[in-house]
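Asker: When you get a sec, could you give me coordinates for this:
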Amino acid sequence: MFENIRLSFQGIFGHKMRSFLTMLGIIIGIAAIIAIVSTIKGTNDQIKDNLIGAGNNLVNVKLSSGGYDISVNEMPEETMSKLPIINGDMINEMKDLEDVKDICAYHDSVLYEGVSYKDNGLTGVKVIGSDNSYLTINSYQVNSGRFFVPDDFSKHRNVCIIDRDTSDSLFEGETPVDKTIIIKGMPFIVVGVVSPEDEAEPVINSIEEYQTIYGDDFYSGTGKVIIPDECWPDVFAYDQPYQVIVKANSTESISSAGKVVEEYLNSMIDTSSSFGNDMGEEQETVKYKRENTLEKVKALQDISNSTSQQLIWVASISLLVGGIGVMNIMLVSVTERTREIGLKKALGARKKVILGQFLTEAAVLTSIGGIIGVGAGIGLSYFISNVASVPVAISVPAIIVSVGFSMVIGIVFGLLPSVKAANLNPIDALRYE
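Answerer: Predicted coordinates for the structure are as follows:
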């Protein structure tokens, strides 16, 4: 075997240009496949980071009806009265559930008007009612001012915390802290401006990805105003059901953590609660439903993977062309070395020895092409990333498979020339000019 490999390298380097041109189809095919797989893997990782939050491990458990999220603003008071009012004891019980690291109950409502400062009003602001746990579980940091303090809740202070988007839009350069804004006709003093600790923006490649990532925020602004949950009934005139945000122990347990909280909350719901509309449609039961983020990830990744598979098939055509080139050059090599083959057979070389020598040469030739193709593919991946601003993640399994596949191509397409060489009649071979 080692002698065959040595002879293969000797033959390849003895005809450098011919060998390189033979390998070119393999190099191009492998490089294209590596670049495609690396780009798709990078895109899939980006999708996962966009939706899962790059390690935040958060999942929302929201009220739904008929499989769709519903707004509490749309529900009649009779329906809301049958939904559980989440208290501290329930929060502690849910924290003890399997795969749950932390949990927060909150109110939320999107106001398409009703939030203003002086003559400046905002459209599509999400108002959140919660305690400090909402800020900590979402990893917010204070840019200016402070978080809530216990007295804000016990004394029902009309204070609020805004995010930087709301600050920039509403105050237009003014310092927001200690200024008074109006929320549905009620004055609230801004005590803090916050932003997420990880402010990396998700990379959006299509409107479908935007809608999938932002969900309910797709048709609303992304600004937030957070008020103490004790003040919520004063602004919205009645107690509303809570939504829940769950922090899982790990990314892999996001779905299971959301499921156990979903089941816990649904066990507290009056089963007669329902939701309908004025159009006479059949009413659906209202229940809590987890936001299945991993399914969203899988759906987008499936689309990405199906595209990559089509591209890989196209790139594989060059591998086929490269394989035909290998077969052609090996047939030429057999013709050129006919007398050498005849001499070896006359000295007692068996068919399998001749067969092994030429198969090894074909496999070594395509393997070298595969290794060069891998290097070219990695370089091409980073070139595409820099030019087109797309993410890249080099796939080690793809590299290993590519090199192995290139070797298989050499064996498959080198088989016919090798069999021809092994079957040569030694007398005729020695007479060949």
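Asker: going forward, measure contacts between C-alpha atoms and count neighbours the same way
Answerer: Noted.
Asker: where do the strands sit along the protein?
Answerer: Residue ranges of the strands in the chain, as given by DSSP state E, are 58-65, 68-69, 100-111, 115-117, 120-122, 125-130, 140-145, 159-163, 180-183, 186-196, 224-228, 243-248, 274-275, 284-290.
Asker: Specify the angle between the longest one and strand 224-228 in degrees.
Answerer: Between the axis of strand 100-111 and that of strand 224-228 there is an angle of 110 degrees, by axes from the mean of the first three to the mean of the last three Cα atoms, to 10 degrees.
Asker: Which strands or helices does strand 100-111 pack on?
Answerer: Based on contacts counted as 3 or more Cα pairs under 8 Å, 6 or more residues apart in numbering; DSSP states H and E, the elements that strand 100-111 packs against are helix 88-95, strand 125-130, helix 132-137, strand 243-248.
Asker: ok, now the fourth one?
Answerer: Helices and strands in packing contact with strand 115-117 are listed as strand 120-122, helix 164-171, strand 180-183; criterion 3+ Cα pairs under 8 Å, 6+ apart.
Asker: Asn4 - nearest residue in space that isn't next to it in sequence?
Answerer: Distances taken as Cα to Cα, 6 or more residues apart in numbering put Gln357 closest to Asn4, at 5.3 Å, once the chain neighbours are dropped.
Asker: next up, for comparison:
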Amino acid sequence: MTGDNMNVMECVKISLASIVSNKLRTLLTIIGITIGISSVIAIISIGKGGQTAILNEFDKLGTNSINIRAKTGVVQGKDILRLDDAVNIEKYIPQAESVTPVFNGFGLIKNNNKIREAYIWGIDKDFKDIFSLELLHGRLINQNDTRLARNVVVIDNVVAKKLFHRGNVIGKTINLIVRKDSVILTIIGVVKNSNEIFDNIFDEQVPTFIYMPITTLQRIYNSNYVDFISVKVGKGENPDEVGIKIVNFLERSHHTSQKYYAENMLKQREQVRRVTNILTYIIGAIGAISLIVGGIGIMNIMLVSVKERTKEIGIRKAVGARKGDILKQFLTEAVLLTLIGGIMGIATGIFFSWLLSVFSGLPMEISMPTIIIALLFSAFIGILFGVYPAQKASNLDPIEALRYE
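Answerer: All right, here's what the predicted structure looks like:
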């Protein structure tokens, strides 16, 4: 440790001895780093888990499908989509494996004094071929339901339990209120709630989905159009090319141009993935701001340490320690402090992620790259805020340092 350069192990041993000798100060010093890293880990793990849950639900909407829609501002009664369009697409477009028209509405479902907001899907028998519905009891909408515009409905298991306190409610009735109209619907099926995770978190803040014959919902709304037509693309077919073909077909059928467009659901999924990624990392970055506070704490404590060990530094320089040796030792100590804080932060972040996952139902997703980046960032904070104290220590005059009391 005299004329030769100090090796890394010597630096680590001396730094650890200094850290251990001041346990309380060390704990208070690294708490800012621990809070910052744990916040980032918890935010990213829950954010990634939430993203996975959202994408899984998105996959149930059929990622190998396209949605055909009329552009806004079309002339009512001329350039809109109708049930016949869905029939013709299935008949004349061979690349369309399955076609289902969809009409959406919003209303309230009621049983006695219990009321729940509902997003209504007006569908036909082919809906199940494109959108994933897990049937628990009864049956789904069939051809006769649509042809006869029956007052029947399929609800999910969560609503069944909230309105009737039981899972199997086949044959029971609910009151659907749309605008000022009220319709009695008979429950013919119960499906698994596809938004159960978010329903657990937000409870009744998230509207439930109910499914009924498209013709019944059109009658309630006094409408003859559909909101969109969902098309399952055949295996090996390019969704974008099939979408263009369908749009061209509709424009020829309606004697119009540039009034329709196709949504590629796989591209929509990718956009959702990108947006949720950006949001997760932005929120994580905001949480990381507390690391700056932790870094300032590290710098302050290291400056105190330099002052307390001024005489020690003078003795070491007098017996041959180089400027670089002193710099290396204090920088190592700063990095070790932040790494210890980082490790504690990772453990705390994982624990709180797990705790939140248990109570909310949201999955947690911890990746090794996230942990490695957190540790590297901790070390970077140590270097960034440890450089100044380390330089100050290395620049001390040995004679003045030996005189220091």
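Asker: circling back: what about the residue nearest to Asn4 of structure 1, how many neighbours?
Answerer: For Gln357 of structure 1, the count of nearby residues is 20 (other Cα atoms under 10 Å).
Asker: Stretch 157-171 of structure 1: how far from the chain's middle?
Answerer: Chain-centre distance of stretch 157-171 of structure 1: 31 Å, with Cα atoms, centre = their mean, to the nearest Å.
Asker: now do stretch 386-395 of structure 2
Answerer: If you compare the mean C-alpha spot of stretch 386-395 of structure 2 with that of the full chain, they lie 42 Å apart, counting by Cα atoms, centre = their mean.
Asker: One more: stretch 156-166 of structure 2?
Answerer: Its chain's C-alpha centre and that of stretch 156-166 of structure 2 lie 27 Å apart, by Cα atoms, centre = their mean.
Asker: list the contacts for the residue mapped onto the residue nearest to Asn4 of structure 1 from structure 2?
Answerer: Aligned against structure 2 by TM-score structural alignment, Gln357 of structure 1 finds its counterpart in Gln329. Neighbour list for Gln329 of structure 2: 11-12, 14-15, 390 [criterion: Cα atoms under 8 Å, 6 or more residues apart in numbering].
Asker: Give the buried subset of these as a ChimeraX selection command.
Answerer: The following ChimeraX line selects those of the contacts of Gln329 of structure 2 that are buried, judged by 16 or more other Cα atoms under 10 Å:
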select :11,12,15,390
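Asker: And the contacts of Gln329 of structure 2, which is closest to Ala70 of structure 2?
Answerer: Within the set of the contacts of Gln329 of structure 2, Ala390 lies nearest Ala70 of structure 2; the separation is 66.6 Å, counting by Cα to Cα.
Asker: so who does the aligned residue in structure 1 for the closest one touch?
Answerer: Residue-level alignment of Ala390 of structure 2 against structure 1, with TM-score structural alignment as criterion, gives Ser418. Contact partners of Ser418 of structure 1, counting by Cα under 8 Å, 6+ apart, are 330, 334, 354-359.
Asker: Repeat the analysis, applying 6 Å as the threshold.
Answerer: By Cα atoms under 6 Å, 6 or more residues apart in numbering, the contact set of Ser418 of structure 1 is 355, 358-359.
Asker: for Arg431 of structure 1, same thing?
Answerer: Arg431 of structure 1 makes contact with no residue, according to Cα under 6 Å, 6+ apart.
Asker: For it, give its distance to Val403 of structure 1.
Answerer: Spatial separation of Arg431 of structure 1 from Val403 of structure 1 under the definition Cα to Cα, to the nearest Å is 40 Å.
Asker: With Val396 of structure 1 instead?
Answerer: Shown here: Val396 of structure 1 relative to Val403 of structure 1, a distance of 11 Å by Cα to Cα.
Asker: what helices or strands is the longest helix seen in structure 2 leaning on?
Answerer: With DSSP state H setting the assignment, residue counts place helix 265-308 as the longest helix in structure 2. Packed against helix 265-308 of structure 2, as judged by 3 or more Cα pairs under 6 Å, 6 or more residues apart in numbering; DSSP states H and E, are the following elements: helix 23-59, helix 368-394.
Asker: how about 8 Å then?
Answerer: helix 23-59, strand 65-70, helix 323-360, helix 368-394.
Asker: need those in TSV with distance to Met265 of structure 2, can you?
Answerer: Formatted as TSV, these follow (distance: least, Cα to Cα, whole Å):
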stretch	distance to Met265 of structure 2
helix 23-59	9
strand 65-70	6
helix 323-360	28
helix 368-394	29
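Asker: Looking at the ones you listed, spot the one closest to Ile282 of structure 2.
Answerer: When those are ranked by proximity to Ile282 of structure 2, the top entry is helix 23-59, at 9.8 Å, counting by Cα to Cα.
Asker: So what's the gap between the closest one and the chain middle?
Answerer: The chain centroid and the centroid of helix 23-59 of structure 2 are separated by 13 Å, computed with Cα atoms, centre = their mean.
Asker: do stretch 339-347 of structure 1 as well
Answerer: 59 Å.
Asker: buried sites along that stretch?
Answerer: Going by neighbour count (16+ other Cα under 10 Å), the buried part of stretch 339-347 of structure 1 is 339, 341-343, 345.
Asker: got it, and stretch 101-120 of structure 2?
Answerer: Residues 101-110, 115-120 are the ones in stretch 101-120 of structure 2 that count as buried (16+ other Cα under 10 Å).
Asker: From start to finish, how long is that stretch in a straight line?
Answerer: The first and final residues of stretch 101-120 of structure 2 sit 14 Å from each other (Cα to Cα).
Asker: chain center to that stretch: distance?
Answerer: The chain centroid and the centroid of stretch 101-120 of structure 2 are separated by 27 Å, computed with Cα atoms, centre = their mean.
Asker: And for stretch 21-33 of structure 2?
Answerer: Shown here is stretch 21-33 of structure 2, whose average C-alpha point lies 34 Å from the average C-alpha point of the whole chain (Cα atoms, centre = their mean).
Asker: circling back to that earlier point, who has more neighbours, Val396 and Val403 of structure 1?
Answerer: Comparing Val396 of structure 1 with Val403 by other Cα under 10 Å, the one with more neighbours is Val403, at 21 against 11.
Asker: That one pairs with which position in structure 2?
Answerer: Structural alignment places Val403 of structure 1 opposite Leu375 in structure 2 (criterion: TM-score structural alignment).
Asker: And the closest residue to its match other than its chain neighbours, how far from Gly36 of structure 2?
Answerer: Nearest residue to Leu375 of structure 2, sequence neighbours excluded (Cα to Cα, 6+ apart): Gly342, at 5.8 Å. Shown here: Gly342 of structure 2 relative to Gly36 of structure 2, a distance of 9 Å by Cα to Cα.
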